[in-house]
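K.L.:
no sequence on this one, just coordinates:
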């Protein structure tokens, strides 16, 4: 089973590359952002709680996210693998994900990090905000807060997987197909290991 963490700050291109990876490898997409947005759209208690936090640029509590992920794992126990998009965001979440996967005799195969500088991220998110309708992509102050939140709390996750020998950084600036080619080369390399 291929279990891949697609990692990078908001606007790095994770959503775009996820679609291509899912199509090629037949993986189940676990995007915490999508899971949370669907809860918000449904107007559930969890969704309303998450919306309040997300509107402030604050991360949703770990136990909520882990619970949603476990439900997806149970629903798709016979999958070819999973792509984790936007999760884990903290070392604590990484440890919780490892423990969760171990209960299913699985583990993370590789973390692929899309590396993009802060200025490019801000420009991409503002541009996306013009068409996405997402309010968190239309406010430059909130965008900068999200990038700072990533830099302060999420980057240490890369070190966590690097210590396990599962971290690979890929330049996230350039042609979409070229970046995808680099991702497929990485997956081929780790799958043979």
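P.N.:
On my side now, so go ahead. What you are looking at is a predicted structure, and each value in this text was computed from that prediction instead of being measured.
K.L.:
C-alpha from now on. contacts and neighbour counts both.
P.N.:
Fine.
K.L.:
Mind listing residues that contact the strand or helix carrying residue 18?
P.N.:
Secondary structure assignment for residue 18, by DSSP states H and E: helix 14-25. The contact list for helix 14-25, computed with CA atoms under 8 Å, 6 or more residues apart in numbering, reads 6-8, 27-29, 80, 83, 85, 114, 176, 180, 184.
K.L.:
would you list these in JSON lines and tack on distance to residue 150 and secondary structure?
P.N.:
Formatted as JSON lines, the contacts of helix 14-25 follow (distance: CA to CA, whole Å; DSSP: H, G, I helix; E, B strand; the rest coil):
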{"residue": "6", "distance to residue 150": "14", "secondary structure": "strand"}
{"residue": "7", "distance to residue 150": "11", "secondary structure": "strand"}
{"residue": "8", "distance to residue 150": "8", "secondary structure": "coil"}
{"residue": "27", "distance to residue 150": "25", "secondary structure": "coil"}
{"residue": "28", "distance to residue 150": "24", "secondary structure": "strand"}
{"residue": "29", "distance to residue 150": "21", "secondary structure": "strand"}
{"residue": "80", "distance to residue 150": "29", "secondary structure": "coil"}
{"residue": "83", "distance to residue 150": "19", "secondary structure": "strand"}
{"residue": "85", "distance to residue 150": "14", "secondary structure": "strand"}
{"residue": "114", "distance to residue 150": "13", "secondary structure": "strand"}
{"residue": "176", "distance to residue 150": "23", "secondary structure": "helix"}
{"residue": "180", "distance to residue 150": "23", "secondary structure": "helix"}
{"residue": "184", "distance to residue 150": "25", "secondary structure": "helix"}
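K.L.:
then this one, side by side with the first:
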């Protein structure tokens, strides 16, 4: 079961990903974590990424795709994986499709957690206020202005990905504004159906 979980910051992707990992036994693959691991392991693509980063440049798509390609060949990803934070652009989505096709694999499903932007910002503002009221420092990600910037970046880049997969018949949209357990019920039902199909193939 190979899937992507989409949704803006604060939509609950991290919470749902953790439950998918536990329920279906597939790893959650973060491009940031994979990049750091490849650099630390000194793999050919990791060394290439390190040289680019040491020069103060952004790691290009082909290097990131190479790191993802290496990672999904590892034993724990043979049953499937959740991609976290990738792809972020149409070019990356195209490159991912091509890379998987070379391996004889396909992406099974893309789950998008749909949220009401204004309510999401209200939720973050409230959480920041409650944190301050307790006398605790507000997490950087919970700063309303930082959050709005991250939301704008998501809308500018990653929000293009949902229509891309919708056109290919792979997108499932779920209401992410409901309580966590209700969202999980739908996520689990959707993925369990996929899992059954994989077993019978």
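P.N.:
That came through, no problem. What you see is a predicted model; the values in this text were computed from it and never measured.
K.L.:
The helix holding residue 18 of structure 1 maps to which residues in structure 2?
P.N.:
Helix 14-25 of structure 1 corresponds to residues 13-24 in structure 2, going by TM-score structural alignment.
K.L.:
Look up the average distance of the matching stretch to its aligned counterpart in structure 1.
P.N.:
When structure 1 is overlaid, stretch 13-24 of structure 2 sits 0.7 Å from its aligned residues on average, using mean CA distance after the TM-score superposition for structure 1.
K.L.:
and which of the contacts of helix 14-25 of structure 1 is nearest residue 152 of structure 1?
P.N.:
Set against residue 152 of structure 1, the nearest of the contacts of helix 14-25 of structure 1 by CA to CA is residue 8 (12.8 Å).
K.L.:
ok, the closest one to residue 105 of structure 1 distance?
P.N.:
Distance, residue 8 of structure 1 to residue 105 of structure 1, using CA to CA, to the nearest Å: 26 Å.
K.L.:
Residues contacting the helix or strand harbouring residue 33 of structure 2, please?
P.N.:
Taking DSSP H and E as the criterion, residue 33 of structure 2 maps to helix 31-41. Helix 31-41 of structure 2 is touched from outside by 45-47, 49-50, 64, 67-68, 71, 83-86, with contacts defined as CA under 8 Å, 6+ apart.
K.L.:
Show me which of residue 8 and residue 105 of structure 1 is the more surrounded one.
P.N.:
Comparing residue 8 of structure 1 with residue 105 by other CA atoms under 10 Å, the one with more neighbours is residue 8, at 26 against 8.
K.L.:
right, and that one touches residue 111 too?
P.N.:
No - at 10.0 Å, residue 8 of structure 1 does not count as touching residue 111 under the criterion of CA atoms under 8 Å.
K.L.:
buried stuff in the helix holding residue 18 of structure 1?
P.N.:
14, 15, 17, 18, 20, 21 (16 or more other CA atoms under 10 Å).
K.L.:
same thing with stretch 41-56 of structure 1?
P.N.:
Per 16+ other CA under 10 Å, stretch 41-56 of structure 1 contains these buried residues: 47, 48, 49, 50, 51, 54.
K.L.:
Structure 2: helices as residue ranges?
P.N.:
For structure 2, the helices defined by DSSP state H cover 13-24, 31-41, 44-54, 61-71, 90-102, 117-133, 144-156, 161-166, 180-200.
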